[in-house]
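In: output the structure for:
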Amino acid sequence: MEFFNSAPGKNITFMRPPYFIIRGFIGIPNVKYYYVFLFFVYILSVLGNTAVMAVIYLDHNLRTPKYIAVFNLAFVDLFGSSALVPKVLDIFLFNNNIIPYNDCLTFLFFCYTCLSMQSFNLVALAYDRLVAIIYPLHYQVKVTNRFMLSLIASFWLFAIIAVMISVGLITRLSICKSVVINSYFCDHGQIYRLACNDNFPNDVVSFLYPVLIFWLPLVFILLSYLYIGYTLAKVATVEEGSKAFKTCIAHLLSVVVYYTPLLITFTLMEKIHPNNRIINLSLTSVVPPMLNPIIYVLQTQEIKLSVKKLLKIHVRSKVTNRKSVIA
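Out: As a prediction, this is how the structure comes out:
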């Protein structure tokens, strides 16, 4: 095929391949068990996040800034899992690893947008906890439903623009080195390195994107909790501090689940095998959406009470219907 045969240089003919070949999990022993794991993780993600969204929507007491952010996190987790996992299973489990060029860029856009919004949602929840604990008397003024909706909308806009820039820069590349992508999805970094023309802008974006999307949010989250801890240590008793931190447990667990695989991968990038890196990054994409609804249901008192209340109403309605049928 002609796009494999072009010599790189200033005068190369622009070449856009008709397709890419995804080969991320090739050579990994017993990888089919991992696909089964992905399938069950996806089912749990769909059920869990749908349940959290339904509970928040049905219970008017949960129409607060915090739960607007939790609702959006559940939506992003559901949307992101649905954009990624079925396609990954189709590619690797059913050997449909040839993906058309435009479909690949669309796949990249949705995956990157959802990964970005997962990180930004954690920032929104961190800000909510920061104000609620440090400025409890001003919380209802500083963090309103309108403010939280505006903040989340801003994050969506920023994520979409950032990813669209990444996708747009790929379309200017002449792909002539190969069409094989050694990742589990259409990864920007893997694609732009296949180009024969100048890919410096893509290199810059590849450096800036993790900084803006992952590391700066993580720094903000860590600093917010350091400030919370410092402030509580000065003005609160041990019991008051413990009670305040209990309201942060669900968020802290979500932060740990989301960022730990990323930190391991990027810290030990040169030391870990490429296959382990691919699996580690794929776990970052699929495990948090599964665990987040479990974390928030088990660790958040308001959601637990809401679930119990909704179940009681459901049971009562069933009993009432049975009685009416008997009568």
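
In: use CA for all of it now, contacts and neighbours both
Out: Fine.

In: test my guess that Asn49 contacts Val76.
Out: No - with contacts counted by CA atoms under 8 Å, Asn49 stays clear of Val76, the gap being 9.1 Å.

In: of these two, who's got more company?
Out: Asn49 (27 against 21; other CA atoms under 10 Å).

In: which strand or helix spans the more buried one?
Out: helix 31-58 (DSSP states H and E).

In: that helix - contacts with which helices or strands?
Out: helix 65-92, helix 274-299, helix 301-326 (3 or more CA pairs under 8 Å, 6 or more residues apart in numbering; DSSP states H and E).

In: how about 7 Å then?
Out: On a contact count with 3 or more CA pairs under 7 Å, 6 or more residues apart in numbering; DSSP states H and E, helix 31-58 meets helix 65-92, helix 274-299.

In: give the buried residues for the shortest one.
Out: The neighbour-count criterion (16 or more other CA atoms under 10 Å) identifies 275, 277-297, 299 as the buried residues of helix 274-299.

In: check the longest one too.
Out: Within helix 65-92, the residues that qualify as buried are 65-85, 87-89, 91-92, counting by 16+ other CA under 10 Å.

In: show me which helix runs longest in the protein.
Out: Determined from DSSP state H, the single longest helix within the chain is helix 101-134.

In: which other residues reach whichever helix or strand comes after that one?
Out: Sequence order places helix 139-142 as the next helix or strand after helix 101-134, per DSSP H and E. Here helix 139-142 makes contact (CA atoms under 7 Å, 6 or more residues apart in numbering) with 131-132.

In: and this one, so I can compare the two:
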Amino acid sequence: MVMSWTNQSAVSEFLLLGLFWKPQLQQILFIIFLSMYLVTVLGNLLIILAISTDSRLHSPMYFFLSNLSFVDLSFSSTIIPNMLSNHIHSSQAISFPGCLTQMYFFIVFVAMDNFLLAVMAYDRFVAVCHPLHYATKMTHQLCAMMVTGSWVIANGNALLHTLLMARLSFCADNRIPHFFCDVTALLKLSCSDTHLNEMMILNEAALIVIIPLICILFSYICITWAVIRVPSTKGKWKAFSTCGSHLAVVSLFYGTIIAVYFSPSSAHSAENDIASAVMYTVVTPMLNPFIYSLRNKDMKEALTKVIYINFFSFQQWRGFKCHKGMS
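Out: Take a look at the predicted model:
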């Protein structure tokens, strides 16, 4: 299948029209997206480092959060560096295999975001609704199995859509009105029958989004019902505060996904789709570390410790280098 890419398609590369179609905005947009990407990388790396080094954060909730940070970091790295590189080299081109590779990893990380948000909702459900059985229910083996299973399903789903896309022919127009190789944008360019691809997106890929979303909604309905029955206002606030960060991330992620892929086609425009895509591919991965750390006392303390230790170590290293240079 892979060997037939060149034979199947008259198009050897695509042109990503992207976000830099207006010359007067190119430099500003480049600086904005470079800054957002650097913040995303730094924020998510700090989350992963803080969780791995602080023993107080070695719990299921933070295990899932570290995986989410890794996925968000990888998600942004699949798209933004290529977009910025194309701008630097004044090129919009991406090869056909490169486009399919980007599409593959995009699908993997979107699916993983869905699964991890659902798993984290289940974790909060057990913590709030069954606190006495939390340790016995959320075992290390179960957590590892849920994350591993999510990776397997996500990669299988991405492989299916990539192979289906590889069998299509692209004859004339190779301009993609997007800043990455999105599945729907590629299907519009194909000059062969895309019925099977579209059917699989509607049936199989939709389940990747809908089933986790149903699990999240069910978990929070149960959580809300359990919190309502808590007699004290302080107890209610404490229960809701443990879920607030996750709810904010869920709302941001699913709101933009639904706006792009589940809204009527008449409501779609290239500008609106790109704006929504920027939200879930760039903005959400950047905001997640702030959302989870600013509302969590243990996370803030762990991050402060990590930043202080690294800054102190850097200062010591600078002092050592200066002293060595003077001697």
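
In: in stretch 138-154 of the first structure, which residues are buried?
Out: Under 16+ other CA under 10 Å, the buried positions of stretch 138-154 of the first structure are 139, 143, 145, 148, 151-152.

In: of all these, which comes closest to Gly168 of the first structure?
Out: For those, the closest approach to Gly168 of the first structure (CA to CA) belongs to Ile152, at 24.0 Å.

In: so which strand or helix has that closest one?
Out: Here Ile152 of the first structure is assigned to helix 145-171, by DSSP H and E.

In: give the aligned range of that helix in the second structure.
Out: Aligning helix 145-171 of the first structure against the second structure (TM-score structural alignment) gives residues 140-166.

In: that stretch vs the first structure, average offset?
Out: Here stretch 140-166 of the second structure, set against the first structure after superposition, deviates by a mean of 0.8 Å using mean CA distance after the TM-score superposition for the first structure.

In: sorry, back to before: mind listing what's buried along the longest helix of the first structure?
Out: 101, 104-105, 107-134.

In: quick one: it aligns where in the second structure?
Out: With TM-score structural alignment as the criterion, helix 101-134 of the first structure aligns to 96-129.

In: swap in stretch 240-250 of the first structure?
Out: So stretch 240-250 of the first structure sits over residues 235-245 in the second structure, by TM-score structural alignment.

In: contact partners of that stretch?
Out: Taking CA under 7 Å, 6+ apart as the rule, stretch 235-245 of the second structure contacts 124, 128, 227, 230, 291-292, 295.

In: run the last query once more with 10 Å
Out: The contact list for stretch 235-245 of the second structure (CA atoms under 10 Å, 6 or more residues apart in numbering) reads 120-121, 124-125, 127-129, 220, 223-224, 226-230, 233-234, 247, 250, 288-296.

In: next, the mean deviation of it compared to the first structure.
Out: Once fitted to the first structure, stretch 235-245 of the second structure is off its aligned match by 1.1 Å on average (mean CA distance after the TM-score superposition for the first structure).

In: returning to that earlier point: mean deviation of the match of helix 101-134 of the first structure from the first structure?
Out: Averaged out, stretch 96-129 of the second structure is 1.0 Å away (mean CA distance after the TM-score superposition for the first structure).

In: check stretch 79-88 of the second structure too.
Out: Mean for stretch 79-88 of the second structure is 2.1 Å (mean CA distance after the TM-score superposition for the first structure).

In: count the neighbours of Ser206 of the first structure for me.
Out: So Ser206 of the first structure, with other CA under 10 Å, has 15 neighbours.

In: next one: the equivalent of it over in the second structure from Val209 of the second structure, what distance?
Out: With TM-score structural alignment as the criterion, the equivalent of Ser206 of the first structure in the second structure is Ile201. Distance, Ile201 of the second structure to Val209 of the second structure, using CA to CA, to the nearest Å: 11 Å.

In: quick check, Thr231 of the first structure in contact with Ile134.
Out: Yes - counting by CA atoms under 10 Å, Thr231 of the first structure touches Ile134, with 7.3 Å between them.

In: middle-most residue in the second structure, spatially?
Out: Asp72 (3.9 Å; CA atoms, centre = their mean).

In: what's the separation between it and Pro285 of the second structure?
Out: 5 Å.

In: which residues do those two both contact?
Out: With CA under 10 Å, 6+ apart as the test, Asp72 of the second structure and Pro285 both reach 40-41, 44, 113.

In: which two among these are spaced furthest apart?
Out: Once CA to CA is applied, those give Val41 and Asp113 as the farthest pair, at 16.5 Å.

In: list the contacts of Lys308 of the first structure.
Out: 302, 314.

In: let me know the angle separating the helix holding Ile152 of the first structure from helix 101-134.
Out: Comparing the axes of helix 145-171 of the first structure and helix 101-134 via axes from the mean of the first three to the mean of the last three CA atoms, to 10 degrees yields an angle of 150 degrees.

In: what's helix 145-171 of the first structure packed up against?
Out: Counting contacts by 3 or more CA pairs under 10 Å, 6 or more residues apart in numbering; DSSP states H and E, helix 145-171 of the first structure packs against helix 65-92, helix 101-134, helix 188-192, helix 200-210.

In: among these, which comes closest to Ile165 of the first structure?
Out: The nearest among these, by CA to CA, is helix 200-210 at 8.4 Å.

In: which residues are contacting that closest one?
Out: 112, 116, 159, 162-163, 165-170, 172-173, 188-189, 191-193, 211, 214-217.

In: mind doing that once more with 7 Å?
Out: 166, 169, 189, 192.

In: could you do stretch 169-178 of the second structure as well?
Out: 8-11, 14-18, 185, 189-192, 270, 274.

In: nearest to Gly325 of the second structure, of the residues you listed?
Out: Nearest member of the contacts of stretch 169-178 of the second structure to Gly325 of the second structure, counting by CA to CA, is Gly18, at 48.2 Å.

In: tell me how many other residues crowd the residue mapped onto the closest one from the first structure.
Out: In the first structure, the residue matched to Gly18 of the second structure (TM-score structural alignment) is Gly24. The tally of other residues near Gly24 of the first structure (other CA under 10 Å) stands at 22.

In: you'd agree Gly24 of the first structure is up against Tyr184?
Out: Yes - taking contacts as CA atoms under 7 Å, Gly24 of the first structure lies within contact range of Tyr184: 4.5 Å.
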